[in-house]
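Enquirer: quick one: sequence and predicted model below, then my questions.
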Amino acid sequence: MAERGFKVRALGEIAIRTANLEAMVAFYRDTIGLEVLAGNYSDGIVFFRIAEGFGGHTSVLALFDANAGRPELAPSDAPVAGGAGSTLHHIALSLPFEEQDAVRAWYDSRGIVYRVQEFGWIGWRGIFTTDPDGNTVELVAYDPSMLDPAG
């Protein structure tokens, strides 16, 4: 434990403000395969389960409808910016290395454009695509055989 008395142990939530909630929900549910958490989503927020998380808090992706007319959902007056205009570089979601071929086959069957990048210095391979708002989404996996001793 650090001298500050606390230590972050997991990612709790990724929250994205979107002007295209319906398309974003369809992408993360139908293309990426995240489970929509049960709830009343008439209020402009949709939560997806990413993983079990830590201490009873499920790790989630939250989509906030920028057009919901609720100021608390848009803490900034700045317009919604996706893709290159966003300050978000990318979202990386982990899965087993053995499932990456299935990701590529799934994307190919749906005509989804993607790229694959290997990170030998850390033993990761990522499959990158974009969501309907233009945000980069990576499905990343670790494989020790990919570690490059040269870094």
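Expert: That came through fine.
Enquirer: make it CA atoms for all contacts and neighbour counts henceforth
Expert: Fine.
Enquirer: got the contact list for the most centrally placed residue in the chain?
Expert: Note on the chain: the residue nearest the mean C-alpha position is Ile91, at 4.1 Å, using C-alpha atoms, centre = their mean. Contact partners of Ile91, counting by C-alpha atoms under 8 Å, 6 or more residues apart in numbering, are 135-138.
Enquirer: which outside residues touch the longest helix anywhere in the chain?
Expert: Counting by DSSP state H, the longest helix found in the chain is helix 100-110. Helix 100-110 has contacts (C-alpha under 8 Å, 6+ apart) with 113-114, 127, 139, 141.
Enquirer: and it, how far out from the chain's middle?
Expert: Put simply, helix 100-110 sits 17 Å off its chain's centre (C-alpha atoms, centre = their mean, to the nearest Å).
Enquirer: over to stretch 87-101?
Expert: Per C-alpha atoms, centre = their mean, the displacement of stretch 87-101 from the mean C-alpha position of its chain is 8 Å.
Enquirer: go on, stretch 105-118?
Expert: Relative to its chain's centre, stretch 105-118 lies at 16 Å (C-alpha atoms, centre = their mean).
Enquirer: could you list the buried residues of that stretch?
Expert: Within stretch 105-118, the residues that count as buried by 16 or more other C-alpha atoms under 10 Å are 107, 118.
Enquirer: what of stretch 86-99?
Expert: Under the neighbour-count rule (16+ other C-alpha under 10 Å), stretch 86-99 has 90, 97 buried.
Enquirer: what about that stretch, start to end distance?
Expert: 29 Å (C-alpha to C-alpha, to the nearest Å).
Enquirer: then stretch 92-110?
Expert: 21 Å.
Enquirer: Ile127 in helix, strand or coil?
Expert: Under the three-state scheme (DSSP: H, G, I helix; E, B strand; the rest coil), Ile127 adopts strand.
Enquirer: adding another structure so you can compare the two:
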Amino acid sequence: MNIDPNITLGPVRLRITNLAQSITFYRDSLGLTVLAQDEQTATLGAKTTPLVVLDQHSTAKQLPNNSVAGLYHFAILLPNRKELGFVIRNLIAQGVELGQGDHLVSEAFYLSDPDGNGIEIYADRPRETWTYEANGDVKMTTDPVDWQSMLVEAGEEEWYGMPADTVMGHVHFHVKSLEAARKFYVETLGFDVAADASRMRALFLAAGGYHHHIGTNVWAGVDAPETPSDAVGLSYWTLIYPTEASREAAVSAIEQTSYEMNRTGDAIYVTDDAGITVRLALAPSE
């Protein structure tokens, strides 16, 4: 089965320890908007587009980096380089520690939320500038970002937070094995292999010719233990299908496997062998 090329990604749901602290970070540092909030949970997004759902678990433990299967980072895609420059300018002003990578197809920065959940913020280069290996894999690397020119693009303009056309660009996971990741994301969900980076112990998967919607790696070790439910981390990520028929095709494929699947209202949840859960959602009708 091939996945619908028009799929998109929706919000990630995270376990965090202090809701007020996390809201301050996501709102004031990253520029997201609080869309809904109660005592234990908050939804934040880019203007009206939800990107992150936070659930407070005040006693949740924080595990060492790269020690379990689960979230490596979720990646928020800005519509252009100038908008990314605004975010970077704000983060630098606040003294937030950043990693960086020019991946040829995109320019990206890396940081963590107050509980150590990994975040990437990035902007794509135009698709017509992407290049490919002889086998068809998209070429990606990690070079330094020319962040100074990005700040020049942002200039001194006032910033009003992440714009409405900001989206969840991709998600990246520590998995138990690349073979198991291929079985779930390619053979079951129907993603294409965008780049086989197995020499780097990673595999990048996509729909519709994108550079990647899903990143997987075994940098936490082959057969890494699952993230326990009493630790901070990912509860689920969201895969949005454009039509009911495309989602039901996915459900039919999953039903032929041993993966755990649950329906709750209009949402369908599936968990892979690494304990990573995806919520299969439908795009809102026009």
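Expert: Ah, there it is. Keep in mind the model is a prediction, meaning the values are calculated, not measured.
Enquirer: overlay the chains and give the TM-score.
Expert: Once superposed, chain against chain, the TM-score is 0.70 (TM-score structural alignment, normalised by the length of structure 1); 130 aligned residues with a C-alpha RMSD of 3.0 Å.
Enquirer: coming back round to it: turn the contacts of Ile91 of structure 1 into TSV, including neighbour count and distance to Leu61 of structure 1.
Expert: Shown next, in TSV, are the contacts of Ile91 of structure 1 (neighbours: other C-alpha atoms under 10 Å; distance: C-alpha to C-alpha, whole Å):
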residue	neighbour count	distance to Leu61 of structure 1
Asn135	21	13
Thr136	19	14
Val137	20	12
Glu138	21	14
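Enquirer: circling back to that earlier point, the residue nearest to the centre of structure 1 maps to what in structure 2?
Expert: In structure 2, Ile91 of structure 1 lines up with Phe74, judged by TM-score structural alignment.
Enquirer: again with Phe47 of structure 1
Expert: Match for Phe47 of structure 1 (TM-score structural alignment): Thr43.
Enquirer: tell me which element the nearest residue to its match once chain neighbours are set aside falls in.
Expert: In space, Thr43 of structure 2 comes closest to Val53 once its chain neighbours are excluded; the distance is 4.4 Å by C-alpha to C-alpha, 6 or more residues apart in numbering. In the assignment (DSSP states H and E), Val53 of structure 2 maps to strand 49-56.
Enquirer: go on, Gly101 of structure 2?
Expert: Per DSSP H and E: Gly101 of structure 2 is located in strand 99-102.
Enquirer: packing partners of that strand?
Expert: Applying 3 or more C-alpha pairs under 8 Å, 6 or more residues apart in numbering; DSSP states H and E, one finds that strand 99-102 of structure 2 contacts strand 106-112.
Enquirer: the strand it packs on vs structure 1, average offset?
Expert: Its match in structure 1 and strand 106-112 of structure 2 itself, once the structures are fitted together, sit a mean 1.0 Å apart by mean C-alpha distance after the TM-score superposition for structure 1.
Enquirer: what's the helix or strand that comes right after that strand aligned against in structure 1?
Expert: Counting by DSSP H and E, the next helix or strand C-terminal to strand 106-112 of structure 2 is strand 118-124. Taking TM-score structural alignment as the measure, structure 1 aligns residues 136-142 with strand 118-124 of structure 2.
Enquirer: the matching stretch vs structure 2 - mean distance after superposition?
Expert: Mean deviation for stretch 136-142 of structure 1: 1.0 Å (mean C-alpha distance after the TM-score superposition for structure 1).
Enquirer: across to structure 2, which of the contacts of Ile91 of structure 1 hold up?
Expert: Here the contacts of Ile91 of structure 1 are checked against structure 2 with both residues aligned by TM-score structural alignment, their matches' C-alpha atoms under 8 Å, and the contacts held in both are 136-138.
Enquirer: between these, which is nearest Gly39 of structure 1?
Expert: Using C-alpha to C-alpha, Val137 comes nearest to Gly39 of structure 1 of the kept ones among the contacts of Ile91 of structure 1, at 24.7 Å.
Enquirer: touching, that closest one and Thr129? I think so.
Expert: Yes: between Val137 of structure 1 and Thr129 there is a contact at 5.4 Å, judged by C-alpha atoms under 8 Å.
Enquirer: what's the spacing between the match of strand 118-124 of structure 2 and its chain's center?
Expert: Per C-alpha atoms, centre = their mean, the displacement of stretch 136-142 of structure 1 from the mean C-alpha position of its chain is 9 Å.
Enquirer: which residues are in contact with His57 of structure 2?
Expert: Contacts of His57 of structure 2 by C-alpha under 8 Å, 6+ apart are 15-18, 40, 232.
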